[in-house]
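K.L.:
next input, structure requested:
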Amino acid sequence: MKKIYKLILGSIVFVTSVFQLHAATVPTFYGKLVFHRYSDYDAWDSKLYLYNFTTQQTTLLGTNWKIDHMMNGHFSPDGKWLTFMGVNSGQHYGDAWDVYAWKVGSSELPINLTQGNNKRDEDPKFIDNQRIIFKQNGDLKIVKMTDRTITYVTQNGWDIEESMPYPMVNTTQILYAKGAGNNSRVFSIDQSGAYDTQLTNIASYYPVWWQGSRFLYVRWYSSTNAHDQIYAYDMANKQNTRLPFNSINYDTSDPAPLDQRYMVVSLAGQTGSRGGYDLYIADSLSSNVWPLPVNSNLNELGAFYTPY
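P.N.:
The predicted model follows:
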């Protein structure tokens, strides 16, 4: 979900560039992209979509699922399952969120993995093909799809909010955002709850593992420029880098890696926008971006890619 944060400047490596649209040949990808689209977060009208890179077709999901305000989709590592957050139709109240899992391409209804707990379940991400980490009432928890058992990673409740968990591949570490607003920082923690480590010292959120010891995250450009920007952080040398496709005049958010160079991002306010946030392929080595043929006059956000 989109949140607004007041950010504090910290030590940073700035990469300056001029925003370029269609400045080079668009890279080719195969596989699928999930994303959500809404008019406004508080309008409760979010819907999930699948975009097929091979056929360039976009499919609306869940027309008969009786689940409202679906968002934040994430594929299992093998691409066979999709998890997302949503609410049962007609239950639009603060604690109504649940975590669902759907077998991709099937006619089966999604499985509600947290049904009936009367808690706020959000931000699900697959750790492996069976386990999903998510946020529940301000804590990080793991649910197993086979028997729906839930284990704790953190147990602070809303006193210290933990959100936006993202597993690091080939490790037991989870990236996440701790705190809210100006106090939000990116941390890593073991699935057992041990080794809770602060990684950023500026207000930042939406961490996404990228490659090796690097992850992506979102922050303001500066304390006086509130445009969202995407940065890379290298845990090996503790270096922050502002990626060159950012612009001080536009919001750039919700990175979704496609490979070790390219990613899908949500851009808002740039020239040629269809309206709100739109999805673009962005080049981490240049200022080049290319719009995807899914954009509308609404907001396209929360993308995630699988090569399958």
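K.L.:
alpha carbons only for contacts and neighbour counts from here, please
P.N.:
Fine.
K.L.:
what's the neighbour count on residue 255?
P.N.:
30 (other C-alpha atoms under 10 Å).
K.L.:
quick one, what contacts it?
P.N.:
By C-alpha atoms under 8 Å, 6 or more residues apart in numbering, the residues touching residue 255 are 208, 216, 217, 230, 263, 264, 265, 266, 303.
K.L.:
among those, name the ones in strands.
P.N.:
Counting by DSSP state E, the contacts of residue 255 place 208, 216, 217, 230, 263, 264, 265, 266, 303 in strands.
K.L.:
show me where the stretch 51-200 of the chain has its strands.
P.N.:
For the stretch 51-200 of the chain, strands defined by DSSP state E, counting those that start in this stretch occupy the ranges 57-60, 67-75, 81-88, 98-103, 111-112, 121-126, 131-136, 139-144, 150-152, 162-167, 173-178, 185-190, 197-198.
K.L.:
closest to residue 38 out of the ones you listed?
P.N.:
With C-alpha to C-alpha as the criterion, residue 38 lies closest to strand 67-75 of the strands of the stretch 51-200 of the chain, at 8.4 Å.
K.L.:
could you also give me the structure for this next sequence, so I can compare it with the first?
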Amino acid sequence: MRSTLMSLGLVATAALGLFSAGAQANCVANPPTQSNTTFPASLTGKLAYHSYVSYGDGTSQIFIYDFSARTLQQVSKAAWGIKDPMNAVFSPDGKWIAFMGITNNAWNVFFWQVGSTSMPINLTNSTGQTRNEDPKFSTDGKSLFFKQNGDVIQAALSYTSSGPVFTSTVNLTRTAPTLENSMPFATPDGTAVFYTTGTGSGMGLYKQTVGSTTKVAFDTPAGLATYYPIVRADGTVFYARWHDATSQADQIYTKVNPSDTPNQLTLNDCNSNNSDPSPVNNTNYVFFSSTSAGGYQLYLGDASTGQRWSLSQFGVNSDTTKAKLGSNYYAGTPTAAAQAVTLLSQGKPASASSSYSASLGPAYAFDGNTTNTRWDSVEGVAGAQWLMVDLGSTRTITGVDLYWDAGAKVYYIQTSNDGVTWTNIYSTSSGASWGHTSLANLKGSGRYVRMYGTQRATQWGYSLDEMQVWGY
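P.N.:
I've put the predicted structure just below:
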């Protein structure tokens, strides 16, 4: 994303000292880099990124590192005749990369078949001052979202014998030049798109329903540039924003819903810029760029623990004269085992806001018995009550089963990484009085999962024979 910011005339100023304390001051000053030997062996895919000395100087090139083959290759060539190729992203099947670059004095969007000797295909064919930038694929690979002259475009893709073509294009925002919209990224189900609106310190994130002009503010802090949304498969949005207006230093945040409190990740270095997040689906890992070692270098971070690994061991950061930005990871075709959903909660540590008695404590709702043991909250004046399980580490949540003995009319299923800040992944105001409730197709992640009831469905307290959390 650094390319887009600088094209708007913005230069983020690196923080020279510790940031002042604040409610979301979750960065770490000079975070340690983990040992090369502990780099996650599960990452065997390919990483695309670009590097340049400074934006717009003509030195930008696209590279791909293959973690399985342990090879680093500059894939962009002088013979392409494309100036400053950058911001490459893999198609969902890994066969193509889409990227932006300059031809005929205009920014265009190109496709290149990975591993081939073929020339890139110009999908936009613009000339002059037209700007086609920030390409991103839909999850199914049938659409490409990109910025064109300040508006967000959705282009339908068709893969022909001669290569990919746009069969139609739709202007989703239609607000340029009054408003500048950029950096689109579609939700996993394709029903909405996140993007940045504004320039400079007025840049904020919005979420718009595809097929309409309905949009909501996702994160628009006053005076703090907020940009580059990337949506993980579970719906978690990773993005960058300034830590404060004085330093203008980039930090990486996450949110799921517009109403959530932004979560500043502990992988951020308080003394540097940290930006261009690229989360790895179905894991807590995220590739990102950071100036911890001087210029922008590439790192892998764990969004849950804050651990950081430098990619220097792979030769990625060898040329210290160039910034490395715009990383995008292709994991390969997922195996059935990698996607297998399992019961995560049984036998795990549990707690509750209250218990009717010791024999009706929270652990009994996670003991595997759906009929003969249970958790009961206090009765009588019981209002808001909760039952929580600690999964031990951050997991992807896909479903919850509730075996009610006495139900909740109004309740929420919530997740948290720290047990303090909670995100709703399900809510209802018409809950059952008793019986089995199966909540499928949930999209969330967290170490802690809880049922948070605010209105009883019976005269008794809340009571669950069993609560089962499913995911991977």
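K.L.:
so what number do they get for TM-score?
P.N.:
TM-score of the superposed chains, computed with TM-score structural alignment, normalised by the length of the first structure, equals 0.89; 297 aligned residues with a C-alpha RMSD of 2.2 Å.
K.L.:
make JSON lines from the ones in strands among the contacts of residue 255 of the first structure and add distance to residue 162 of the first structure and neighbour count to it.
P.N.:
Compiled in JSON lines, those are given as follows (distance: C-alpha to C-alpha, whole Å; neighbours: other C-alpha atoms under 10 Å):
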{"residue": "208", "distance to residue 162 of the first structure": "15", "neighbour count": "24"}
{"residue": "216", "distance to residue 162 of the first structure": "18", "neighbour count": "24"}
{"residue": "217", "distance to residue 162 of the first structure": "15", "neighbour count": "25"}
{"residue": "230", "distance to residue 162 of the first structure": "20", "neighbour count": "27"}
{"residue": "263", "distance to residue 162 of the first structure": "25", "neighbour count": "21"}
{"residue": "264", "distance to residue 162 of the first structure": "25", "neighbour count": "26"}
{"residue": "265", "distance to residue 162 of the first structure": "23", "neighbour count": "26"}
{"residue": "266", "distance to residue 162 of the first structure": "23", "neighbour count": "23"}
{"residue": "303", "distance to residue 162 of the first structure": "21", "neighbour count": "27"}
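K.L.:
tell me the one among these nearest to residue 13 of the first structure.
P.N.:
Distances from residue 13 of the first structure to these, taken by C-alpha to C-alpha, are shortest for residue 230, at 12.4 Å.
K.L.:
my guess is the closest one meets residue 215, correct?
P.N.:
No: if you go by C-alpha atoms under 8 Å, residue 230 of the first structure and residue 215 don't touch, sitting 10.4 Å apart.
K.L.:
name the SS class of residue 201 of the first structure, please.
P.N.:
coil (DSSP: H, G, I helix; E, B strand; the rest coil).
K.L.:
not counting residues beside it along the chain, what's closest to the aligned partner of it in the second structure?
P.N.:
Correspondence of residue 201 of the first structure to the second structure, assessed by TM-score structural alignment: residue 220. In space, and not counting its chain neighbours, residue 220 of the second structure is closest to residue 204: 4.4 Å by C-alpha to C-alpha, 6 or more residues apart in numbering.
K.L.:
now do the contacts for that neighbour.
P.N.:
Under the criterion of C-alpha under 8 Å, 6+ apart, the contact list for residue 204 of the second structure reads 196, 197, 198, 217, 218, 219, 220, 221, 224, 225, 226, 227.
K.L.:
picking up where we left off before, and the strands of the stretch 51-200 of the first structure: which comes nearest residue 307 of the first structure?
P.N.:
Residue 307 of the first structure sits nearest to strand 67-75 of all the strands of the stretch 51-200 of the first structure, at 10.0 Å, using C-alpha to C-alpha.
K.L.:
just give me how far the closest one sits from the chain centre.
P.N.:
11 Å (C-alpha atoms, centre = their mean, to the nearest Å).
K.L.:
counting by contacts, list what it packs against.
P.N.:
In terms of contacts (3 or more C-alpha pairs under 8 Å, 6 or more residues apart in numbering; DSSP states H and E), strand 67-75 of the first structure is packed against strand 32-38, strand 47-52, strand 81-88, strand 121-126, strand 299-306.
K.L.:
tell me which of those strands is the most buried.
P.N.:
Ranked by mean neighbour count, these are led by strand 121-126 with a mean of 27 (mean count of other C-alpha atoms under 10 Å).
K.L.:
quick one: the strands in the stretch 351-472 of the second structure, in order.
P.N.:
375-376, 385-406, 408-416, 423-428, 435-439, 444-456, 463-471.
K.L.:
how about a markdown table for those, with mean neighbour count and distance to residue 264 of the second structure added?
P.N.:
Shown next, in a markdown table, are the strands of the stretch 351-472 of the second structure (neighbours: other C-alpha atoms under 10 Å; distance: least, C-alpha to C-alpha, whole Å):
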| stretch | mean neighbour count | distance to residue 264 of the second structure |
| --- | --- | --- |
| strand 375-376 | 27 | 34 |
| strand 385-406 | 22 | 16 |
| strand 408-416 | 22 | 13 |
| strand 423-428 | 18 | 14 |
| strand 435-439 | 15 | 29 |
| strand 444-456 | 23 | 15 |
| strand 463-471 | 25 | 25 |
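K.L.:
which one, of those strands, ends up nearest to residue 261 of the second structure?
P.N.:
strand 423-428 (8.7 Å).
K.L.:
that older thread, give me the neighbour count for the match of residue 201 of the first structure.
P.N.:
The burial count for residue 220 of the second structure: 19, using other C-alpha under 10 Å.
K.L.:
still contacting in the first structure, which of the contacts of residue 204 of the second structure?
P.N.:
For these, the contacts that are reproduced in the first structure, applying both residues aligned by TM-score structural alignment, their matches' C-alpha atoms under 8 Å, are 196, 197, 198, 217, 218, 219, 220, 221, 224, 226, 227.
K.L.:
who wins on neighbours among the residues you listed?
P.N.:
Counting neighbours by other C-alpha under 10 Å, residue 227 comes out on top of these with 33 neighbours.
K.L.:
closest one to residue 39 of the first structure among the strands of the stretch 51-200 of the first structure?
P.N.:
strand 67-75 (11.0 Å).
K.L.:
so residue 307 of the second structure touches residue 267, yeah?
P.N.:
Yes: with contact defined as C-alpha under 8 Å, residue 307 of the second structure reaches residue 267; the gap is 6.1 Å.
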